[in-house]
Structure formats: structure tokens, C-alpha cells
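# what's the 3D shape of this:
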Amino acid sequence: MANKPGPETSDGPPGAPSQGQTRPLIGWGSYSESRRIGEILRKETVGGLMLVAAAAIAIIWANSPASDAYFSLRDFHVAIGPESWHLDLSLGHWASDGLLAIFFFLVGLELKKEIVAGDLRTPSKAMVPVMAAVGGVIIPAGIYALINMGSATALHGWAIPTATDIAFAVAVLAIIGSHLPSPLRIFLLTLAVVDDLIAILIIAVFYTDEINFVPLALFVVPVIIYAVLAQKFRHFLGTHAWAPWAILLPLGLVAWALLHASGIHATIAGVVLGFVVPVIISKEGQAKGAKHGLAEDLEHHLRPLSSGVAVPIFAFFSAGVAIGGAEGFASALTDPVTIGVVAGLVLGKPVGILLTTWCMAKFTKAQLDASIRWIDLFGVGLLAGIGFTVSLLVAELSFGIESEHNDHAKVAILSASVLAALLAAAILGVRNRHYKRIEEEASIDANADGIPDVYEEDSNKR
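From the prediction side, this is the model:
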């Protein structure tokens, strides 16, 4: 079986745990968790491809003879409500502050699921991806800071290379046709969710210049009402399935508007609202025939909107940067901001993730599953180096949309994401035949109980 000790475990770093120890560092987890995450990754594939296409269109348009039309469209202002609401925003800001809140709502939902019903609910299983995510934030930020220590303005972008774009990463996996083993897929998605949480905290703490406490206090009111009603609708059945949407959606919009008025980036409202949605189905709901809760229902309806509309539109308005031809591109590459972002994402991310995971193996005396090598984790670390969506957002918050540093940071993010994707594809593509064999072995169900044997054996190890 794929999870028995074998030669695949022999090439870890010096000092890695011996083969005689059986507790998995990154194991197969539960079959239900593997299926859930596999389904999420399949849904994100199309969205990731659309994200790449939208960014490509924006770059081409922004550097074409019709570039003025692109920037005029991005900067066109649309006002909603009275002036005190501060909702006179450009289309680019509506995309980053408004549409991206849908993406962050799903991040909140996914984080809640991971904590309540996923791998994060078990400290021993959560520790590895959580610490790997932390390492994958600290090392890139440190590399960027070291390179940009001479400029206080440039140093403000230290958080740009700390993010991971799971949709873009999944699109790369789809393109190279990887049969990535379930332990690595679970590790990648869990790490990305924790990574997004850290990015959200960074945005809330370090990129909020001024707080208006009145709308911030009022923001709590619709959130509490939202949480109470979400509990009420957690098993909503029958012909009135529109009711949760008709009530929760307006409350969510009010909460978003109040947080925006407070000065805190409005996308944080999406995370907060997603986190208060119930995940577990109660016995009462099961008795009434409910097969899934409100969280799953909301995710089912909103994920296509997020990955197919909201995130690609954000990428379209955010990725467009006038490079200025070969000379402008060469100028951007010599900017320490560009160097710091590229080094942080392409080098810092995989090194931070791999080094932290290796330290966890050394000090917890756990070992990798026999189907996984350290080079696989390095490939996954490179996938995590595809920053894109959140990195673009942090760049705008760091420097402002009109700043030359912002333009150079965008060039760096795009270049680093492509470079990380190519390197990850090279490593994981070479390993793809091995992954395919692991996938075939992992599907064996000798006792015909509907659960592949590898998941039951991994459960017994824990």
C-alpha cells in the first residue's frame, strides 16, 4: 500500500525522522475530508483558468494603443448612497473592496469548516500546515524587508509576498495534469486557508490608517443579527429556500458598508460573516431530512460567483499595469521592490514552508507518508508562491494605485507567479507518473466498505 514505509522515504533532509517511526507528519486524513477538498479544488480549477485569462487580457490591454480606455474604465467612479457612506468609488475599488468580499466570505466559510469539521479541529493534525503557513509568511516577509531596508516607502510593502492564491495554484495543477496525492492536496488547501487568514489579519492590523469607531461599533449589530438568523436558517427546508438569501444578503451588505465606512478594509466583513455561519447539522436537522447545512448551501451558490466572476473581475482591474516596453520592464526589474517580491514568493515561500515542516518532523519525531518525498513539499511550496490575488490587493494597500512602486510590485507579482508556476510544474510534472501510481494504489478498497484502505490505515496510525 502507498502508506507503508518504503524507499520513497529515504531522501529527506539530514536529521529527518527514521523510517521506524510511523506517526505521519502529513498523512492521508479522513476519506470524507479528502473528498471534500478534492471537490473544492475541482471547482477552483475553472475559476483559476478564468483568473489567468482575465489578468492576461488586462496586461495586453494596458500595454496596447488603447491603454487609455483601460485606465479610464478602471478609474471610472460610481457613487452609491449619501457622501457620508464613502461609497463614491472607482470600478477598480469596487472590485477590490466589494467583489473581493465574496472571495473572503468563502475564506471565512472554509476556515470555519476546517476548524469545526476539518483538519484544523485536531491540534496534532493542524499543527503542521499551520506552522508551515506561518513559516511561509515570515520568511518571504523577512527576505523582502532585508532587500528594502534602505527605503521606508518600499518597506511598507513587506506583506506583498506573504499570500497564496489557491485558485491560480489549482489552475497550474489542472494544466500539468497532476495526480497530486491526497495528503499533499489537503496540506496545500489547509495551508492556503491559514495563509489567507494571516493575510486578513495583516490587512486589518497594518493597512488600516484611521479607524472611525462609530460605524465600527455599528458594524457589530448586523453581524450579531446575521449570526442569530444564520443559526435559525441552518437547516432551512421546504419551498421557501429563498428566505435566507432575502434576509441575510441585505444584512451582509449593511455590515460591509459599515466596515468600509470605519476605515478597515471592507473585505474583512466577508471573513467575519462567513465565520459566523453554522457548519454542523444538528440532530433536529437530520431528523427533518437535511443533508447539508447553511454553510454548504451558501458555498454551493457563491463559489461559482466568486471564482467565475468576482475574482477574475478583480484580477482584470488590478493586474493591468503599463510596463513601458522592454526598457520599462528592465527598469521595474532593478527596483528593490520587484526584487523583494520575486525573491519572497519564488524563494521565500517554498523555503519557509519546507524548513518549517522539516523542523516539525525533527522535533515531533513524525515522518512523511511513504508516498511523499521532500521534493514534493518543495513543489507544493512553489505552488504556494503563486501570490497573485491577495498579493495584488496588498500591493495597492501598500503603495496606492497611482504609485510607481505599485506598478513595479504588480510586475513582480505577475513575474513571480509565472516563475513559481513554471518551477512547480517542472518539479511536480516530473513526479506525476509516481503520483498516478499512488492514486491508483490509494483507490484500493479490499474490504469493500466504501472507504479506500489507505485512509483506514492512516487513521489507525493516529
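
# contacts and neighbour counts: CA atoms only from here.
Will do.

# Could you check how far residue 438 is from residue 119?
22 Å (CA to CA, to the nearest Å).

# Same question for residue 437.
Residue 437 sits at a distance of 25 Å from residue 119 (criterion: CA to CA).

# Helices of the stretch 301-450 of the chain, start to end?
According to DSSP state H, counting those that start in this stretch, the stretch 301-450 of the chain carries its helices in the segments 311-319, 325-333, 336-342, 349-364, 374-384, 389-399, 404-430, 432-442.

# could I get these as CSV with distance to residue 35 and mean neighbour count?
As requested, the helices of the stretch 301-450 of the chain are arranged in CSV below (distance: least, CA to CA, whole Å; neighbours: other CA atoms under 10 Å):
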stretch, distance to residue 35, mean neighbour count
helix 311-319, 24, 25
helix 325-333, 42, 14
helix 336-342, 34, 27
helix 349-364, 24, 22
helix 374-384, 19, 24
helix 389-399, 26, 23
helix 404-430, 21, 23
helix 432-442, 13, 17
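
# Next, the second sequence, to be compared with the first:
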Amino acid sequence: MTIPIPSLAARLRVLLSRETTGGVLVICAAGFGLVLANSPARDGFGHLAGSSLGSLTVDQWAQDGLLALFFLTVGLDLIQEIRVGGLRDPRRAAVPILAACGGVAAPALVYCAVVAPVSGAQFVHGWAIPTATDIAFALTVLVLAGRGLPDGLQRGLRIFLLTLAVVDDLIGILVIAIFYSHAIALPALLAAAACVAVFGWLARRRRMAWWLMVPVAVLAWWFMYRSGVHATIAGVALGLVVPAVRRPDETVSRATRTSQLVQPFSNAVALPVFALFAAGVPVLGTGRSGGSGPFSHPVLWAVVAALVIGKPLGVLAVTAGLKRWSRLELPEGVTIRDLLPVALLCGIGFTVAMLIAGLSFDAQPPDGGDLVDQARIGVLAGSLISALLGGVMLHHDSRRG
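The predicted model follows:
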């Protein structure tokens, strides 16, 4: 009996569906954007980002349009974790869930503690920038740097990190929906909700009619954008209404199948294009409007401190408290010491942090663009430091094991 060899297209789809592949592509795109923004090509790059493409600029399409595909995959991951995954049993998922809450509260407090004494309440609005952990980045570092760890420990750390990051994403989504939505247009919001309901109904029919589902999804995104709620929330809502429990006549659930279709495009196009423009910030010379140069603003240092110090501190403090004063348990074979590098990796907050940085300051005159640049430089620096510290500790633990 001959084993069929997967086609090139099938192998490429599998490769692009991997979270580690997405992480590598985003790192490369972010690095390229950073180089372009600090090279002789920076004016052309800035002109491209600000060019109109219909009713939005290219940069806005990357942030509000393409990124909605990433949030669709987040919604699909969430519904699968809630229905059949790690979040299905609250007792098993309680420690990483509560650790995620600590990993949101502590960075926000650290951020405010850095900016408030210097500027009062002027820049406190950016408290949510270090909210979420970037799953693709963090998992890429864990896989690459933790290759030598025992299989059981590596599996336990992966489960803990994935559960925590999924909850982080959920909190980040709620923060965007609640704190960064303006002038809600109720008719458009109701129309978006109706489109999401129709999408969920189509996803539950005997056969999934993609030729109908795609235009309905586009309509849901458009109405959500017009409603004043950030358009990426449409992606999450669409993902959450896809069935995650496999039918008897199906080999995989419809949420899994939808994720398999969307994930390669999200990893190969949506996230890299967003990273290209989001990371394209000037770190040489003065700000974009002639203000002070980089590494001179409290927002930058507040974001770095929140990611590098606040994030692991919140995760470890809550986890240690639960371990000591409750009956909740960590994954089998995992200790508090084992979680230290994972807690550091939680400070990698690229995608959602970059998005919230733009939402926090872009509309604040007179130098909102410079504030966005400062915040995004802080995200880049804090995420890089967290990745290096976590990677070095994982490599050390791998050699020790």
C-alpha cells in the first residue's frame, strides 16, 4: 500500500498554519519595517502608509482590515478552548486564568507608576498597552529555546503559556471594545450583530456555504467599523459563533476547519503586513513632528517597565499565591521556578500592544503621532528584552535538564 505524498500546496498550508511560522514571519516583517523607517527610504515608506485606498489609508487597512483576520483566528481559538480545550475545565485552567489576570493588572499599575509622577494623568490612557501576550512570538521562543527540556515539562509549560495567552487575548479584546470604542452608532452595531448571527447560522448548516459566509463576514466587519466599535472585534465575534464540537460525520470541527483555512493567510499576510507598518517607527533623530527624539519620553519607559517587570511579576505573584494558599495545582511536573522563563515570555506583547498603542494616542493632539511612535518603540524594546531574557533562561534550563 502506497502512502500518498501531500501536494506542495498542502505542505505549504501546513507550514503557514504553524504558530512558530507566523512568529518568524512577523519578526522579519517588523524588522524590515523598522529598517525602512530609519533609512533613506523612510519618506517613501511614510507616504505609502498614509496613501488612501478607498475610505481608509494603507496603514488603516492593515490595522482595521487585515488584523480582523488575526482576531478571527483568536475567536476560533477561544471557542475551541472554551468548548473542548484547556478552558473547558475551570479547575484545571484556574491557575493560568488567574495568572493572566495578574499579568494584566500588574503591568497596568507599573505603567501608571512610571508615567503618573512625571506627567500626571496626561499619558495614563495608555495603561492597556502591555495587556496581552503575543501567542505566536512567545510560543516561537518557547519552542526554539526550550528544545532540550524534558517532554513532560515542555508540554506543561506550553499548556500554561497557551491558556494564559488565550485569556490575555480575551481581556485585550474586552479592553478594546470597552475603552477604545467611540460614539457608538447603534443601528450599525445592530446590523453587525445581525450579520454575525447569520454567519453563525450558515456555519451550522449541513454544508458550510463559503460563497455566502465570506460576504456576510465582510458585511459584519463593515458595519462594526461604521458602528464606532473597533472593527477587529467583528473578527472575534465571527470566530466565537462557529461550532467547535465535531459532528459524528465530521473528521474535525467546523471551528478547526475554518481556522485551517484562515490561519495560513493570517500568518503569511495579515500579521506580517500589520507588523511592517506598526513597527515602522523612527528611532533615529527627532520624532515625526520634530519633537524630542526616542528614548526620552516617559511613555516609552513605562511600556518597557510594564512588559519586562510588571508582566512576569503579576504572573508569578498570582501563581505563587494560588500555589501556597489554595488547592489549585500547576500542570503536572511544573514548578514555580520552571514558570519563571515563561512569565518573562509573557512580556512579549507585540500584536495587540501595537494596536492598543495606536488606539491610545493617535487621536490626542498635538503630537499624537509621536506618542504612538514612543509607545511602539517601547513595545519593541520591551518585547525584545523579554524574549531574550526568557530565551536565555529556557536555554539554561534545557542544558541543566
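
# After superposition, what is the TM-score?
Superposed pair, TM-score by TM-score structural alignment, normalised by the length of structure 2: 0.89. Supporting alignment: 376 aligned residues with a CA RMSD of 2.2 Å.

# can you redo the helices of the stretch 301-450 of structure 1 as JSON lines with distance to residue 460 of structure 1?
As requested, the helices of the stretch 301-450 of structure 1 are exported to JSON lines (distance: least, CA to CA, whole Å):
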{"stretch": "helix 311-319", "distance to residue 460 of structure 1": "40"}
{"stretch": "helix 325-333", "distance to residue 460 of structure 1": "52"}
{"stretch": "helix 336-342", "distance to residue 460 of structure 1": "42"}
{"stretch": "helix 349-364", "distance to residue 460 of structure 1": "18"}
{"stretch": "helix 374-384", "distance to residue 460 of structure 1": "24"}
{"stretch": "helix 389-399", "distance to residue 460 of structure 1": "38"}
{"stretch": "helix 404-430", "distance to residue 460 of structure 1": "29"}
{"stretch": "helix 432-442", "distance to residue 460 of structure 1": "16"}
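
# quick one, which of the ones you listed is nearest to residue 91 of structure 1?
helix 311-319 (7.8 Å; CA to CA).

# What range does the closest one cover in structure 2?
Under the alignment (TM-score structural alignment), helix 311-319 of structure 1 falls on residues 271-279 in structure 2.

# Could you pull up the residues touching the residue mapped onto residue 394 of structure 1 from structure 2?
Per TM-score structural alignment, the equivalent position to residue 394 of structure 1 in structure 2 is residue 356. For residue 356 of structure 2, the contact set (CA atoms under 8 Å, 6 or more residues apart in numbering) comprises 126, 128-129, 176.

# If you rank these by neighbours, which is first?
residue 129 (32 neighbours; other CA atoms under 10 Å).

# what do we get in structure 1 for that one?
When structure 1 is aligned by TM-score structural alignment, residue 129 of structure 2 is paired with residue 160.

# Who are the contact partners of its match?
Per CA under 8 Å, 6+ apart, neighbours of residue 160 of structure 1: 141, 341, 391-392, 394-395.

# what ranges do the strands span in the stretch 1-150 of structure 1?
77-79, 88-90 (DSSP state E, counting those that start in this stretch).

# Reformat the ones you listed as JSON lines; add mean neighbour count and distance to residue 167 of structure 1.
Output for these, formatted as JSON lines (neighbours: other CA atoms under 10 Å; distance: least, CA to CA, whole Å):
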{"stretch": "strand 77-79", "mean neighbour count": "13", "distance to residue 167 of structure 1": "29"}
{"stretch": "strand 88-90", "mean neighbour count": "16", "distance to residue 167 of structure 1": "25"}
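
# Adding distance to residue 256 of structure 1 as columns, could you present those in CSV?
Output for the strands of the stretch 1-150 of structure 1, formatted as CSV (distance: least, CA to CA, whole Å):
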stretch, distance to residue 256 of structure 1
strand 77-79, 16
strand 88-90, 14
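
# of those, which approaches residue 249 of structure 1 most closely?
Once these are compared by CA to CA, strand 77-79 is nearest, at 20.2 Å.

# Quick one: list the elements packing against that closest one.
strand 88-90 (3 or more CA pairs under 8 Å, 6 or more residues apart in numbering; DSSP states H and E).

# and if we set it to 10 Å?
Counting contacts by 3 or more CA pairs under 10 Å, 6 or more residues apart in numbering; DSSP states H and E, strand 77-79 of structure 1 packs against strand 88-90, helix 91-93.

# Any chance of those in TSV with distance to residue 362 of structure 1 as columns?
Output for those, formatted as TSV (distance: least, CA to CA, whole Å):
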stretch	distance to residue 362 of structure 1
strand 88-90	51
helix 91-93	46
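
# Aligned counterpart of residue 315 of structure 2 in structure 1, please.
In structure 1, residue 315 of structure 2 lands on residue 353 (TM-score structural alignment).
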